[in-house]
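A.B. asks: predicted coordinates and the sequence they were generated for:
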Amino acid sequence: MSSHQSPFQHPEDKVQPNSRQQQVVQILKQIIEPTVKNDIVSLGMVRNLRIVNDYVYLRFYIGSHQHQLQAEIESALSSLAWCKKTYIQLCTIPGIKTTLAVSSGKGGVGKSTTTVNIAAALRLQGAKVGLLDADVYGPNVPQMLGLGQADIQVIHTPAGDKFLPLEAQGIKVMSVGLLAEADRPLAWRGPVLHKIITQFLQDVEWGELDYLLIDLPPGTGDAQITIIQESPICGVILVTTPQQVAIADVRRNIHMFRQGGVPVLGIIENMSYLICGDCGSRTPIFGSGGGEQLAAELQAPLLGQIPIDARICQGGDIGSPIVMSDRTSPASQVFTQIAAALNTTFAWYSFG
């Protein structure tokens, strides 16, 4: 027996670290988020779990309405005889109830256009919505909402200096596109990129929001990893087209989010079909079945199949999302259904 070991060990002291981690996970899985009615582990709210000697360390990612769950964690883990103390690092964005990411495996599938129209549809249904354009290499959201170059105000708050987001179509917006010079290349290196994204997550005064949508850059690089690690994302929506090439890239995205503990809320298939203006028939120009295939693999819902409509592109160019400019169009109806599905999932609000 080594000199630092005690001959008076309790049986609990012989539990191996991996076994202790399993004990902690099993206890945490018994804590249910009351609105979504799923456990906090499956929802990706618990990350970076570590057991060091007799202490439990974890990051807890929450919305502004979920602070009471911290006490539940501390109380539940206090039942472990070997656990002397639980250290919980709360990760939240003040005032924001639900943070959702919108992602795609590759560029050109209409991810930003989809994000803007979902934000607009949520706003029309009464939600308070913010949109963080984190696509740092192609920040198109300001143009899609009719915002040009603008001076971003910095205000003083008790928590320090904060950026004040702009507002368009009733949606609060922050984007690197509002800060960068027009037509200049956005060539960010890793450390600078990390700092910009971290500032956007921590140093924006959003006020009270029901939803913050984060438009991620395509792919699986530094920007996406930083956002997964630093923000309280409670789910991601994946945008794809029916093509098998796009589906293959989305699969890589799926693995990145799963490794980060972020649940996939569903799939949106963009450019699904073209509607004939004369007979109303549907032509799947880019193939068919890709979104359904991915949804079956993920066991996640196919939230919507958005048709090809020139008015979607035109709306993005002039800063008028189709959801607001033509609410009766087939595309608008799909975006409205997607927003309604999100409201059903996160139905803890009384909008107003």
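C.D. replies: On my side now, so go ahead.
A.B. asks: rest of the way, CA atoms for contacts and neighbours
C.D. replies: Fine.
A.B. asks: is it true that P307 touches A331?
C.D. replies: Yes. Judged on CA atoms under 8 Å, P307 makes contact with A331 at a distance of 5.9 Å.
A.B. asks: buried residues in the host helix or strand of E72?
C.D. replies: Taking DSSP states H and E as the definition, E72 sits inside helix 68-77. For helix 68-77, a neighbour-count test (16 or more other CA atoms under 10 Å) marks L69, I73, E74, L77 as buried.
A.B. asks: reformat these as TSV; add distance to G319.
C.D. replies: TSV is the format used below for those (distance: CA to CA, whole Å):
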residue	distance to G319
L69	40
I73	45
E74	48
L77	50
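A.B. asks: out of the residues you listed, which is nearest to Y55?
C.D. replies: Within these, proximity to Y55 (CA to CA) peaks at L77, which comes in at 10.3 Å.
A.B. asks: so that closest one makes contact with V25?
C.D. replies: No. Applying CA under 8 Å, one finds L77 not in contact with V25, separated by 9.9 Å.
A.B. asks: following element in sequence after the helix holding E72, please.
C.D. replies: With DSSP H and E, the next secondary element past helix 68-77 is strand 85-91.
A.B. asks: for comparison:
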Amino acid sequence: MEEKIKKVLAEIVHPETEKNIVEGGVVGGVSVNAEKITVTLHFAKSRDPFALKIKSQAETRLKEAFPDYTITVIVREGGTTPRPEPKQTTTTGGIAHVIAIASGKGGVGKSTVTANLAVALRNSGYRVGILDADIYGPSQPKMFGVEDYLPDAVREEGEDRIVPAESMDIELMSIGFFIKPTDALLWRGAMATNALKQLIHQTRWGTLDFLLIDLPPGTGDIHLSIINELKIDTAVIVSTPQQVAVVDVVRGIEMFRNEHVDIPVAGIIENMAWFTPEELPDKRYYLFGKGGARRYAEAAGVELLGEIPIVQSIMEGSDEGHPAVGIDPRVEQWYRVIAQRIVEKAVQNG
């Protein structure tokens, strides 16, 4: 029985080693009883980017081959022998401009703004990619309807490349493709930064006019790591009108202005600026206060790039995997103006 199980598993090939997982030593153990098959997969890397995909493939093939058994696949990661660090190569050479999208705190709609800006840039004829670096809550896979995407790898010029998802002609790579939602908050420090470095330098980005980076909220190690790995042309801060959110904007701007960082801030986007009911198109209700981000932008000497109101299509688009810029002309108009201002800043600083 064990040999039959291994024969099924031998049909699965690890994209990086190009060996089947039995021959490559990934299958670490197989146990069988009257009702259950348990397979242990052992990956040498502490965070193998293909572990989740291979686990899923193993479960599917075993269930098809042995339908009368309960299938359990256990993943163990981390080798006992340290490997020498490979010489760093990068796939970012074809990216013309990098824009960081940040927020001082969570819940201000940063990821929604990032997704809609990407579509607005694409509508203007630019080639666009998104790196979803928000390890605390990677949202871009849901924003673009590619939650089930499992990245594959290809061999190019002697190097392994991770193939990004593509949606609405936008190249998309997310930390969410490699971790379960329940694991996101467990990632800290070196574990998270090493994974993001791999995504930055091994993703097959191709030629892009703009790469947008959806950063985690706040300021911290993840931000500094990405800043050290990429030449960022400009940063955009997302806030809401509330004073408590505006206070956090100060921290975000000062991080980019720090002498050791020195990244120009294009300006602030005030999200959820007001609410207009469909039946009262001329009314504006300022649910979270009025003009907080504008006042701080003026005091800090940065530009208010634009105000985005609360619109039902923005919420629905995010939930359904279709950013609202692609389906609602009103939203497209607001974001088009903001995107044009950001392009000017990025090109000026690039």
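C.D. replies: Structure's in. What do you need? What you are looking at is a predicted structure, and each value in this text was computed from that prediction instead of being measured.
A.B. asks: TM-score for the pair, please.
C.D. replies: For this chain pair, the superposition-based TM-score is 0.70 by TM-score structural alignment, normalised by the length of structure 2; 258 aligned residues with a CA RMSD of 2.0 Å.
A.B. asks: against structure 2, where does stretch 302-316 of structure 1 fall?
C.D. replies: Aligned using TM-score structural alignment, stretch 302-316 of structure 1 spans residues 304-318 in structure 2.
A.B. asks: which residues sit against that stretch?
C.D. replies: Contact partners of stretch 304-318 of structure 2, identified using CA atoms under 8 Å, 6 or more residues apart in numbering, comprise 112, 142-144, 266-276, 293-294, 297-298, 323-325, 328, 331, 334-335, 337-338, 341-342.
A.B. asks: same question for stretch 109-125 of structure 2.
C.D. replies: So stretch 109-125 of structure 2 is contacted by 101-103, 127-130, 139-140, 143-144, 168-170, 212, 214, 238-239, 271, 314, 318, 323-326, 332, 335-336, 338-339 (CA under 8 Å, 6+ apart).
A.B. asks: try 7 Å this time
C.D. replies: Contact with stretch 109-125 of structure 2 is made by 101-103, 128, 139-140, 143, 214, 238, 271, 318, 323-326, 332, 335-336, 339, as judged by CA atoms under 7 Å, 6 or more residues apart in numbering.
A.B. asks: which ones among those residues map onto helices?
C.D. replies: Members of those lying in helices (criterion: DSSP state H): Q140, M143, S318, E332, Y335, R336, A339.
A.B. asks: which one of those residues is nearest to N258 of structure 2?
C.D. replies: A339 (25.1 Å).
A.B. asks: what does A65 of structure 2 align to in structure 1?
C.D. replies: For A65 of structure 2, no residue is aligned by TM-score structural alignment.
A.B. asks: name the helix or strand for the residue nearest to A65 of structure 2 when sequence neighbours are not counted, please.
C.D. replies: Using CA to CA, 6 or more residues apart in numbering and skipping residues adjacent in sequence, the residue nearest A65 of structure 2 is V8, 7.6 Å away. Assessed by DSSP H and E, V8 of structure 2 sits inside helix 2-9.
A.B. asks: helices or strands up against the following helix or strand past that helix?
C.D. replies: Sequence-wise, the next helix or strand downstream of helix 2-9 of structure 2 (DSSP H and E) is strand 27-32. Packing contacts for strand 27-32 of structure 2, counted by 3 or more CA pairs under 7 Å, 6 or more residues apart in numbering; DSSP states H and E, involve strand 36-43.
A.B. asks: can we see that at 10 Å?
C.D. replies: Contacts defined by 3 or more CA pairs under 10 Å, 6 or more residues apart in numbering; DSSP states H and E place strand 27-32 of structure 2 against helix 2-9, strand 36-43, strand 70-77.
A.B. asks: and the residue nearest to G219 of structure 1 when sequence neighbours are not counted, how close does it get to G290 of structure 1?
C.D. replies: Excluding its sequence neighbours, the residue lying closest to G219 of structure 1 (CA to CA, 6+ apart) is G105, at 4.8 Å. Taking CA to CA, to the nearest Å as the measure, G105 of structure 1 falls 13 Å from G290 of structure 1.
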